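Engineer: Sequence isn't available, so here's the structure alone:
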């Protein structure tokens, strides 16, 4: 009886984890801009992975695998927001997002100030012997 309950809980966790991962994949395909796709790639994916790893831990019924599963989830939990942040900033700087969908644009003043500072610095010390591949 006890094993049956654990199997049912593990099955529910597997189904929910797969649905969360499916939602992340559909969001990547269907959302209109970079920021919403980035959100879809990180939020449900981390929860989906947690549910799948929990189901795996329940099904294996061994405490020896718990640290490995926990480590896998913590690494995902730490890397997903950092990578999403980097993709978001790169998308913002390269203008690969829809500005009309932004509710608040707190980064605009920072980017404008950095651009002014960079142009001022280049005016004082023009680059010598430099090749710009980005232009």
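Structural biologist: Good, I have the coordinates. All of these numbers come straight from a predicted model, not from anything done at the bench.

Engineer: only C-alpha atoms for contact and neighbour calcs from this point on.
Structural biologist: OK.

Engineer: List the contacts of residue 6.
Structural biologist: 58, 59 (Cα atoms under 8 Å, 6 or more residues apart in numbering).

Engineer: Next up, identify which helix or strand it is on.
Structural biologist: Using DSSP states H and E, residue 6 sits within helix 2-30.

Engineer: got the buried residues for that helix?
Structural biologist: 9-11, 13-18, 20-21, 23-25, 27-28 (16 or more other Cα atoms under 10 Å).

Engineer: cool, stretch 106-121 as well?
Structural biologist: So, applying 16+ other Cα under 10 Å, stretch 106-121 has no buried residues.

Engineer: Comparison target, given below:
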């Protein structure tokens, strides 16, 4: 029964990683490619690491290391992805022309470009 779970988790990990590779090839700009590369790393590697833990046991040297790698992956991958996207944006790499809105540019332009959702500036309201 354990072998069935291991094979299923490995299949899920390989499928998600493959879809991420296809997404990297298909996406038009660097920001969408960053998204297509970060999510499959997390969602593709975690099932493989969990399959290793199930196959070898959590107390074995392989299982313990796989759990440590999984925790580090869950923490560091979103942080690294965010830093990479921010660095690309701050350097001035253009967004895809079909992008709907550039929220960071609206925030940087000041309060006149992006009104407060409540209808006015937060400082104008009386409590």
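Structural biologist: Looks like it arrived, so ask away. The structure displayed is predicted, hence computed values, not measured ones.

Engineer: returning to that earlier point: starting at the chain centroid, how far to the helix holding residue 6 of the first structure?
Structural biologist: Remark: helix 2-30 of the first structure is offset 19 Å from the chain centroid, using Cα atoms, centre = their mean, to the nearest Å.

Engineer: What ranges does the second structure have for its helices?
Structural biologist: Secondary structure of the second structure by DSSP state H: the helices cover 2-26, 30-56, 61-91, 103-109.

Engineer: And the ones you listed: which comes nearest residue 97 of the second structure?
Structural biologist: helix 30-56 (12.1 Å; Cα to Cα).

Engineer: The closest one maps to which residues in the first structure?
Structural biologist: Under TM-score structural alignment, helix 30-56 of the second structure corresponds to residues 34-60 of the first structure.

Engineer: Mean deviation, the matching stretch versus the second structure?
Structural biologist: Average distance, stretch 34-60 of the first structure versus aligned residues of the second structure after superposition (mean Cα distance after the TM-score superposition for the first structure): 0.9 Å.

Engineer: and residue 76 of the second structure, what pairs with it in the first structure?
Structural biologist: Checking TM-score structural alignment: residue 76 of the second structure goes with residue 79.

Engineer: any idea how far that match lies from residue 63 of the first structure?
Structural biologist: 25 Å (Cα to Cα, to the nearest Å).

Engineer: cool, residue 23 of the first structure as well?
Structural biologist: Counting by Cα to Cα - residue 23 of the first structure and residue 63 of the first structure are separated by 30 Å.

Engineer: okay, residue 79 and residue 63 of the first structure: which has more neighbours?
Structural biologist: residue 79 (13 against 10; other Cα atoms under 10 Å).

Engineer: burial measure for the aligned residue in the second structure for residue 101 of the first structure, as a count.
Structural biologist: In the second structure, the residue matched to residue 101 of the first structure (TM-score structural alignment) is residue 98. Neighbours of residue 98 of the second structure under the rule other Cα under 10 Å: 8.
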